[in-house]
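**Q** fold the following.
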Amino acid sequence: MSLATDAQDLLFRAARTANTFTDEPVTDTQVHAIYDLIRFGPTGANAQPLRIVLVRTPEARARLLTHVSATNGPKIAAAPLVAILAADTRFHETLPRLFPHNPGARDWYADPAFRESQARFNASIQIGYLLVGIRAAGLSAGPMGGFDAPGVDKDFFPDGRLRSQLLVNIGRPGPNAWQARLPRLEPTEVITTV
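**A** Have a look, this model is predicted:
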């Protein structure tokens, strides 16, 4: 491995989903630095459909809480920062700028169903990078899928352009932030050769 062992541990081996956070704020500067770190991660056709919506106001947080599970509600209410991670279904409009050597790249996504599937697929890749980027910044992430995505979309993205994929709490881990480490599959259970 090229990456030092302590960096590997920070990003992967010792990384955990935080369930509690301190009240130390997460600044826009920190979020911009994280995005700047991860924005060059590869995606299909250089598509960059991930949109990060920072839920900062008490009103927005109260609205978001109406769409989450009972288990996730207290975590969202207490986190210093919550982000809605969404896929932009019109990401293809940026492709002429992001894929300059092929001005026709935008036309690859003429079919709306294909475009939405690719928006969600590539945003998911970017979400993985973002979670690792949060760890690289010395913060912890609490990603959550237990929410009413159509409700969040209707409430926060009424024009239909964005599709929510994940909610993530971001901050410094608080007391008793970690649950016991759960097992993972072994390489021999995942990797095959043909």
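**Q** when you work out contacts or count neighbours from here on, use the C-alpha atoms and nothing else.
**A** Will do.
**Q** show me where this structure has its helices.
**A** Along the chain, the stretches classed as helices by DSSP state H are 5-8, 28-38, 58-65, 73-78, 95-98, 112-136, 149-156, 187-190.
**Q** for the ones you listed, give me TSV that also has distance to Pro175 and mean neighbour count.
**A** Output for the helices of the chain, formatted as TSV (distance: least, C-alpha to C-alpha, whole Å; neighbours: other C-alpha atoms under 10 Å):
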stretch	distance to Pro175	mean neighbour count
helix 5-8	23	12
helix 28-38	22	14
helix 58-65	22	15
helix 73-78	13	18
helix 95-98	43	16
helix 112-136	18	19
helix 149-156	29	17
helix 187-190	33	8
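**Q** another one to check against the first:
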Amino acid sequence: MPAIDDTALDQLFREARTFNHYTDEPVPESDLHAIWDLMKMGPTSANQLPARLVWCVSAEAKEKLAAAASDTNADKIRKAPVSVIVGMDSEFHEHLPELFPHADAKSWFDGNAELRQASAFRNSSLQGGYLILAARALGLDVGPMSGFDGGAVDKAFFHDTPAVKTNFIATLGHGDRSTLHDRSPRPVFERFNRIA
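**A** Now for the predicted structure:
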């Protein structure tokens, strides 16, 4: 498989930024479906796919999410065209007979809540990364964030699915590039890597 070109690498990584402010250009629901259709193809362990997404597009939903966020993040959530909650389902194993049919993967997790929790966190985090890359690939910008009360988000959005807990949240739209500051430093390979 050939490497993708520099234009694509720039869009996905080198020129991409984390956005806190967006233009007024709307994000149609079809783009949210397109993001999902790309991100679901990213690899997870045993095709677990534990991420459960809530796309907050209405003012009511964004306000409910903002109420569980820090003051700075609350303002970002209210003003963004879309905010998305990346949740993680600790009962993902119930779907493995369908999603990973060539092995009895469900039995690996039956009766082991600690393993399910660790796997749900790890693999939903991977899926959140794929969400960011999918959005960038489709010409959108993303602002992932912490700075929220996970219990309050869970109560507001996952009260009917107690096995699902919030991993992280992100804003989504067409970034306002006039608000960007200089890119924060990125270290050279040798600083945080070693080859064994």
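**Q** mind checking the TM-score on these two?
**A** Comparing the chains after superposition, counting by TM-score structural alignment, normalised by the length of structure 1, produces a TM-score of 0.95; 193 aligned residues with a C-alpha RMSD of 1.3 Å.
**Q** one step back: would JSON lines of the helices of structure 1 with distance to Thr17 of structure 1 be doable?
**A** Rendered in JSON lines, the data for these read as follows (distance: least, C-alpha to C-alpha, whole Å):
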{"stretch": "helix 5-8", "distance to Thr17 of structure 1": "16"}
{"stretch": "helix 28-38", "distance to Thr17 of structure 1": "17"}
{"stretch": "helix 58-65", "distance to Thr17 of structure 1": "20"}
{"stretch": "helix 73-78", "distance to Thr17 of structure 1": "12"}
{"stretch": "helix 95-98", "distance to Thr17 of structure 1": "33"}
{"stretch": "helix 112-136", "distance to Thr17 of structure 1": "10"}
{"stretch": "helix 149-156", "distance to Thr17 of structure 1": "21"}
{"stretch": "helix 187-190", "distance to Thr17 of structure 1": "22"}
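**Q** can you tell me how far the residue nearest in space to the middle of structure 1 sits from Ser117 of structure 1?
**A** For structure 1, the residue nearest the mean C-alpha position is Ile127 (3.4 Å; C-alpha atoms, centre = their mean). Taking C-alpha to C-alpha, to the nearest Å as the criterion, Ile127 of structure 1 is separated from Ser117 of structure 1 by 15 Å.
**Q** same check on Ala77 of structure 1?
**A** Following C-alpha to C-alpha, the distance that separates Ala77 of structure 1 from Ser117 of structure 1 is 31 Å.
**Q** and for Leu166 of structure 1?
**A** In terms of C-alpha to C-alpha, Leu166 of structure 1 sits 16 Å off from Ser117 of structure 1.
**Q** just to revisit the earlier point, Leu85 of structure 1: which of the helices of structure 1 is closest?
**A** Leu85 of structure 1 lies closest to helix 112-136 among the helices of structure 1, at 7.4 Å (C-alpha to C-alpha).
**Q** what does the closest one rub up against?
**A** Defining contact as C-alpha atoms under 8 Å, 6 or more residues apart in numbering, one finds that helix 112-136 of structure 1 is touched by 10-12, 15, 34-35, 37-39, 41, 43-44, 47-50, 85-92, 109, 140-141, 163, 165, 170.
**Q** show the buried residues in the residues you listed.
**A** Neighbour counting with 16 or more other C-alpha atoms under 10 Å marks 10-11, 15, 34-35, 37-38, 43, 47-50, 85-92, 109, 140-141, 163, 165, 170 as buried within the contacts of helix 112-136 of structure 1.
**Q** now, those residues that are in strands?
**A** Within these, residues falling in strands by DSSP state E are Leu50, Leu85, Ala86, Ala87, Asp88, Ser140, Ala141, Arg163, Gln165, Ile170.
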